[in-house]
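Student: no FASTA, just this:
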């Protein structure tokens, strides 16, 4: 028997950049494990990474090119793209075309796209969904450091004596880093963690101090900290003198914040402020780790610089356990930044506004028409599509109809655009339905290239599966169109290794230490060496000794004078915003959006895994008890959430972990998995003035009850049809699909069963039960088991969802099993997992509760009995809350 081949690759999810071992088994399945040799994760994986093998099926894949919905050849599709882009440029100029790409494509893909648009089409209208995640960090880094340089490494998180998490639910969004930190705290008990977040989260549960800051209070908080550091005498005046400029001006602005105004702006007490400020002041080994809660704001860039100001003032940068650390959300947000994937940058961390940089890139590329100015950033770009200024648009690896703010306007813009190209992995998305040309892209496990994680570590993504159907790599698609547009010589790449060589060579071209990004050591890499490339951190210049772990311990910033810049942040620009208010049954609150533990972006990959959908199966609204009462809402109701741009329906989760005046909803649900749940339809396109990044965390919305006539839950072997239901959410489960639904008018039984794609009444073995009103229960069996079961009521349905889900995949049936279907609950002799808490090990709340009842007294003892929390650990805080009687499941 031939030994299974193990391929070292990199996870396609968050910016941690975990190494993965993928093994294709004899039956065609793929086993995925963490790579113990990869320096980012040392073998650990989160729930999403561990389930990667379950997301590789082809049933949702786009397998061949399409022109206007009909199958086409690659030659015809690419020739049409080249012709339409060329004709638009001839008739309307280069700024009439645009690319919109993604932090999920590979660096080689990004490089070719950027080169084509900026160097050969003559426009900088190429932007990326990383604009939505990390653009404020880029802008803040460039203002302070002179370059988009992340000065830290993951080891600093373990070496720090104080870790400050700002706007980051690390335990759910970057669980492997959270585990590294937890392990470090066990060996270094004096290490402290402070979490700054308006919400109580899995990350704040394990913190020494949680500061439930008011939305957008971060600039005030860190300005107050800067003034406190000066007063406490911990400013590193030697570092400030030798390596920075503008300290006095920044400090003067910070000192304008009186204690009372800090309390008002931050929503924190004076005692909390002093506790945090004192801890920061007396702990030299401090890392401030920040993410979307900082970046996704109209003051995101200023928030970044407020943090950087404090680290520059103390000289806590570039040394072990010290520094400001931006953690990225996507697997290759950093790689995109390195090749100029943003509309305002050039490749190799060079700048479009820098004449010398533009000359270097033009010379290196032999570019005939290098873009003369910055292009349009993401929101502005789609505004231009809406107004008709963009005549041809190519979207690759992202879903802007769901992910951009005011998403309804974006979708309308796509529908009106004269020519839209979409390169995608899946057949159906809310964006691809507006494509004139659909191009099938290679997916994770099929494509070859590199990605860069949050600590500047470049790793290989390697193929272990053949490209299915007619799918092709993304870089190849761009290169083929470039050749058809007359640029054959510049885009004659033999493979991704050739693109990487060119990228590495450009990084060192006329560099000699003048720019931060330099991987010239790999400029002559062979195809064989590229295939075997081990993870490495940049900089990696061809000559000279560097410490790739840190930047700036001894200055060496990238402004002309080699000094960092303190940024004065004016108090008047960061006063508290207006407060929300409530009226009877029409509550106005602030909407905060974000990720949940087991899903990724718009679920096109994670939605293929049944176990990843078991933890949170519905789009939900977390709301405080007071706001729920004001809005006339109760637990498990359906809420109608409305902004000036649209309205959505979400399941209500009433929880004291949410602050009054604010609500939270996840970003993941699309029309493929729910009706009326695309949360970014509500988000106002308010932008940071420096970065162009939207403020996803701060939209005023009104909330009221949705008065449903019927509520229901169903399990079905076939994918249900959601269209026409007011509220419906359907996700995969073992054996088929599960669906929660509600509707504002009566649903007759035939219409309901049609939605569930149920067999005809004369097929299979049917059992039905009717009560008064809209209570209806039905189940159909065939020789293989349960085909469909549906339970409805005039109120939210009370039943054991996990029990019905388990029955859908059941192979051997007893009479008791059949009776329990219509009952909706297991009998006393039937074990039920309950709602899934640990997705990695498929452990439910009932199993954990049983372990606690039988004497498990801590998380580790629960883990020993049930295995829950033994993989990625992102469920450990939930187990801890169960031990203390505080657990609440968002959706069951």
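Tutor: Looks like it came in fine. Since the model is a prediction, treat every value here as computed from it, not as a measurement.

Student: CA only for contacts and neighbour counts going forward, please
Tutor: Noted.

Student: count of neighbours near residue 804?
Tutor: 28 (other Cα atoms under 10 Å).

Student: these two touch, right, it and residue 716?
Tutor: No. Counting by Cα atoms under 8 Å, residue 804 stays clear of residue 716, with 10.1 Å between them.

Student: who touches both of those two?
Tutor: Shared contacts of residue 804 and residue 716, defined by Cα atoms under 8 Å, 6 or more residues apart in numbering, comprise residue 789.

Student: Check the offset of the longest helix along the chain from the chain's centre.
Tutor: What stands out as the longest helix in the chain, according to DSSP state H, is helix 74-92. With Cα atoms, centre = their mean, to the nearest Å as the basis, helix 74-92 stands 33 Å off its chain's centre.

Student: And stretch 459-476, by the same measure?
Tutor: On Cα atoms, centre = their mean, the centre of stretch 459-476 falls 22 Å from the chain's centre.

Student: quick one: buried residues of it?
Tutor: 459-465, 467-468, 471-476 (16 or more other Cα atoms under 10 Å).

Student: One more: stretch 872-887?
Tutor: So, applying 16+ other Cα under 10 Å, buried residues of stretch 872-887: 872, 873, 874, 875, 876, 877, 878, 879, 880, 882, 883.

Student: any idea how far the second one lies from residue 183?
Tutor: Read that as residue 873. Residue 873 is 11 Å from residue 183, where distance means Cα to Cα, to the nearest Å.

Student: by contact count, what packs against the helix or strand hosting residue 309?
Tutor: Using DSSP states H and E, residue 309 sits in helix 300-314. Contact analysis of helix 300-314 by 3 or more Cα pairs under 8 Å, 6 or more residues apart in numbering; DSSP states H and E lists helix 135-145, helix 218-231, helix 237-243, helix 292-295, strand 323-326 as its packing neighbours.

Student: let's bring in a second model and compare:
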């Protein structure tokens, strides 16, 4: 498993393996040191250029997600009773192959589809695309990256001629102005945000945030533009007009390297003729707009970075184009400290783009022109090349619902949670003639749709291959754990099916190194500088060199193995004439229309410490401590308008579905909007699968769904009681209860609300655990019930319930529950919720990296700490990824306020 490249350097633990983090597109390097018992110590790799040793809270907690308790370890086949039988790999693969053959022969190759994921390694992605698009002959291969960055792909290709990020992370260190558009970078890309803040502190860089919502990122910015949803392209069209009117464009760069400027400028003048018109469309003040335009125009070293607020939009491609236009017009592209920058959502979304993971792309950044189809067919010696673009994610699942697609193979993703209209998606999955899922978890919402086969795939620590991050940097993902039981890599599973379909010669690989070498050779095949993606320097790379591969930015053509840091400063765009193409933009519909029945726009997104549908982060007690319940964030004026109570519950509904969430007041959410997290599923909460309430409207160019502005209604929901339950064996709450499940030290916990009576809950507890070791505290008049089950010196279960609005806190009880060997001798103190050892209650977690609680931070401020830096020195909070620093600043401000005093 080790190679010379993994030999530890100075300060690196002996026995460590260099690998990469499986979360966001930052692509952080990780040092994993196996403990010989199936676990590992995790640290940031100081030698990796993406993170220089830093990890965010999620990366820091990776060791807590390595257990096998929730893993699928053997091939499973659905039986007639709806359960699953364990079968051999040969049986599973033979029957999957037979099912595919039957459907292809009966209905044609377009009746078959693959739905892939940015969690796959490049080698996995490559063989899946090769099999489907080159040998089965269907283009219906798409990926969950369609939901996160496909508008950037479309925008890049329309304007730059290729899907190329021009710059790199070092630009964030040397920029004088960083503009973050639709990106809560402090929470979603915290390692990069820490670099930006370091630049700000050391060099005086300015940070501007453009977002409808005042996020943690905005709290640490120099300027916040709270823009109306969907109006980003108007703001940047106005910037283009401003740049031209004030002589701030680069006439030489435009003349040599750009076409379409006059047409794009005329279009921008129609969209945004004056600052006043921009103000009307965006909801910003003329003063704020002018200040932003003047700052952008006067700062040569400017990076404009964007993420899901731009991409997940029905106007996403135009938003990207509008940003690119401003950089092209000023020649601010591909230069140190300046350029447009897409912050990718998933660890290998870009790797998937490289191999044709999107339905409208072929491998090696090729498209579906006759010449490209012919080139790929000859390289692969492919007998059945797909001849047209396939169905994109939302349309693909529509085709499943309409039974035009009969067979679907889902790999490493959870579409029954993440896709819009998630309820309909789940129902559609159940109608397939052949439904195959390659997974590493035994249970999720997609698996609850009952696939015919569940194939056990390698998890993060067992994977071996490559990934590409947001700055085009290819890094080695190295396995540091052995494959458990019958688990196999995704590439192996795909290749075994391919061989059974009759394509033995094309899919016989000795390992991922051979797949990567072929992938690299294809990138250089008949290229000669005409395509951006070229890693020809790695073509034919032997296994030893592959194992030792250091992080490198593509393009890395033959003779240039160290790669390319930046592109396009001197033009050289990958178009027929080498020029970028500025394009007219559509007049944007600023947001989906609200109505009297649906008066609010539902915006969805991430919380700080969780990832996608929590199949990994949900295993970590530390990551579950900061945001323990799915909440809808509402502006206080809207809360009053709709009769909502902070800490109460609300039902968000529209034509597509409904959810019930806890209510949180948030003045950073604009009036008329709601914000809800994407992470909770039917596995982790009773009523919080937000994808069920997201519209299916898509960008016309990219096919990316609008996940930021679904017209919705909101209404209060009342429950009689609220409480929590902790149990080492799980505990079923009464039917109709609202609950949120999360990992706690010792097993699992649920926060809940219910209309069940205390008597009913008492009966449930006694039925589940008996009366042996049961201690109860009952206040029948006050409606309070608390109990603990203590057996053999350990706390087995605890349940606290009180009337709604008086929900008991569980922080001290969780501490007692965490130590399975500790005897809670003072049962009355336990039931009273007091600390059993006299230690101060740390309070709700603020810093997940180091487990620092609210009360500890308040006490430090009360004791004389004046700044977040003081808190870091005393408690370490905020000194790792820094994503909790905005919250620490708020706590400090509250401690100094007259009310707090």
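Tutor: Alright, I've got the coordinates. Just so it is clear, the structure is predicted and the values come from calculations on it, not from any experiment.

Student: about what we covered before: structure 2: matching residues for the helix holding residue 309 of structure 1?
Tutor: Helix 300-314 of structure 1 corresponds to residues 316-330 of structure 2 when matched by TM-score structural alignment.

Student: Repeat that for stretch 365-373 of structure 1.
Tutor: Counting by TM-score structural alignment, stretch 365-373 of structure 1 sits on residues 380-388 of structure 2.

Student: Mind listing residues that contact the matching stretch?
Tutor: Stretch 380-388 of structure 2 is contacted by residues 130, 133-139, 368, 370, 373, 376-377, 506 when judged by Cα under 8 Å, 6+ apart.

Student: Of these, keep whichever come out buried.
Tutor: The buried subset of those - by 16+ other Cα under 10 Å - is 130, 133-139, 368, 373, 376-377, 506.

Student: can you redo the buried residues of stretch 872-887 of structure 1 as CSV with secondary structure and distance to residue 338 of structure 1?
Tutor: Compiled in CSV, the buried residues of stretch 872-887 of structure 1 are given as follows (DSSP: H, G, I helix; E, B strand; the rest coil; distance: Cα to Cα, whole Å):
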residue, secondary structure, distance to residue 338 of structure 1
872, coil, 30
873, coil, 32
874, coil, 31
875, coil, 34
876, helix, 36
877, helix, 36
878, helix, 38
879, helix, 40
880, helix, 41
882, helix, 44
883, helix, 46
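
Student: and of those residues, the nearest to residue 308 of structure 1?
Tutor: For those, the closest approach to residue 308 of structure 1 (Cα to Cα) belongs to residue 874, at 29.0 Å.

Student: correct me, but that closest one touches residue 173?
Tutor: No. Counting by Cα under 8 Å, residue 173 is not a contact partner of residue 874 of structure 1; they are 9.0 Å apart.

Student: Now check structure 1 for the residue matching residue 424 of structure 2.
Tutor: By TM-score structural alignment, residue 424 of structure 2 lines up with residue 409.

Student: nope, residue 365 of structure 2 is what I meant
Tutor: Match for residue 365 of structure 2 (TM-score structural alignment): residue 349.

Student: Next: residue 258 of structure 2.
Tutor: In structure 1, residue 258 of structure 2 lands on residue 244 (TM-score structural alignment).

Student: List the contacts of the host helix or strand of residue 30 of structure 2.
Tutor: Using DSSP H and E, residue 30 of structure 2 sits within strand 29-34. By Cα under 8 Å, 6+ apart, the surrounding residues in contact with strand 29-34 of structure 2 are 13-21, 40-53, 480-481.

Student: The helix or strand following that strand to strand 29-34, inter-axis angle?
Tutor: The helix or strand immediately downstream of strand 29-34 of structure 2 is strand 40-44, counting by DSSP H and E. Angle of strand 40-44 of structure 2 versus strand 29-34, following axes from the mean of the first three to the mean of the last three Cα atoms, to 10 degrees, is 160 degrees.

Student: doesn't residue 295 of structure 2 fall inside a helix?
Tutor: Yes. Applying DSSP: H, G, I helix; E, B strand; the rest coil, one finds residue 295 of structure 2 inside a helix.

Student: still on that earlier bit, tell me which residues in the longest helix of structure 1 are buried?
Tutor: 74, 77, 78, 79, 80, 81, 82, 84, 85, 86, 88, 89.

Student: what's the mean deviation for the helix or strand following that helix versus structure 2?
Tutor: Counting by DSSP H and E, the element after helix 74-92 of structure 1 in chain order, helix or strand, is strand 97-101. Strand 97-101 of structure 1 differs from its equivalent in structure 2 by a mean of 0.3 Å after superposition (mean Cα distance after the TM-score superposition for structure 1).

Student: And the residue of structure 2 most remote from its centre, how close does it get to residue 157 of structure 2?
Tutor: Taking Cα atoms, centre = their mean as the measure, the residue most remote from the mean C-alpha position of structure 2 is residue 781, 46.9 Å away. Counting by Cα to Cα, the gap from residue 781 of structure 2 to residue 157 of structure 2 is 68 Å.

Student: same question, residue 17 of structure 2
Tutor: Distance from residue 17 of structure 2 to residue 157 of structure 2, by Cα to Cα: 37 Å.

Student: Looking at those two, which is more packed in?
Tutor: residue 17 (27 against 19).

Student: Tell me the residue in structure 1 aligned with the more buried one.
Tutor: Aligned by TM-score structural alignment, residue 17 of structure 2 pairs with residue 7 of structure 1.

Student: what's the helix or strand for its match?
Tutor: strand 6-10.

Student: Average separation of that strand from the aligned part of structure 2, please.
Tutor: Per aligned residue, strand 6-10 of structure 1 averages 0.6 Å (mean Cα distance after the TM-score superposition for structure 1).

Student: name the helices or strands packed onto that strand?
Tutor: Looks like strand 6-10 of structure 1 contacts strand 19-24, strand 457-461 (3+ Cα pairs under 8 Å, 6+ apart).

Student: For those, give me TSV that also has distance to residue 600 of structure 1.
Tutor: Formatted as TSV, the helices and strands packed on strand 6-10 of structure 1 follow (distance: least, Cα to Cα, whole Å):
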stretch	distance to residue 600 of structure 1
strand 19-24	18
strand 457-461	19
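
Student: that older thread, helices or strands up against the longest helix of structure 1?
Tutor: Using 3+ Cα pairs under 8 Å, 6+ apart: helix 74-92 of structure 1 touches strand 97-101, strand 392-396, strand 437-440, helix 474-484.

Student: Looking for the alignment partner of residue 497 of structure 2 in structure 1.
Tutor: By TM-score structural alignment, residue 497 of structure 2 lines up with residue 481.

Student: I'd assumed residue 77 was in contact with its match.
Tutor: No. Between residue 481 of structure 1 and residue 77 there is no contact under Cα under 8 Å: 9.6 Å.

Student: Great, nothing more from me.
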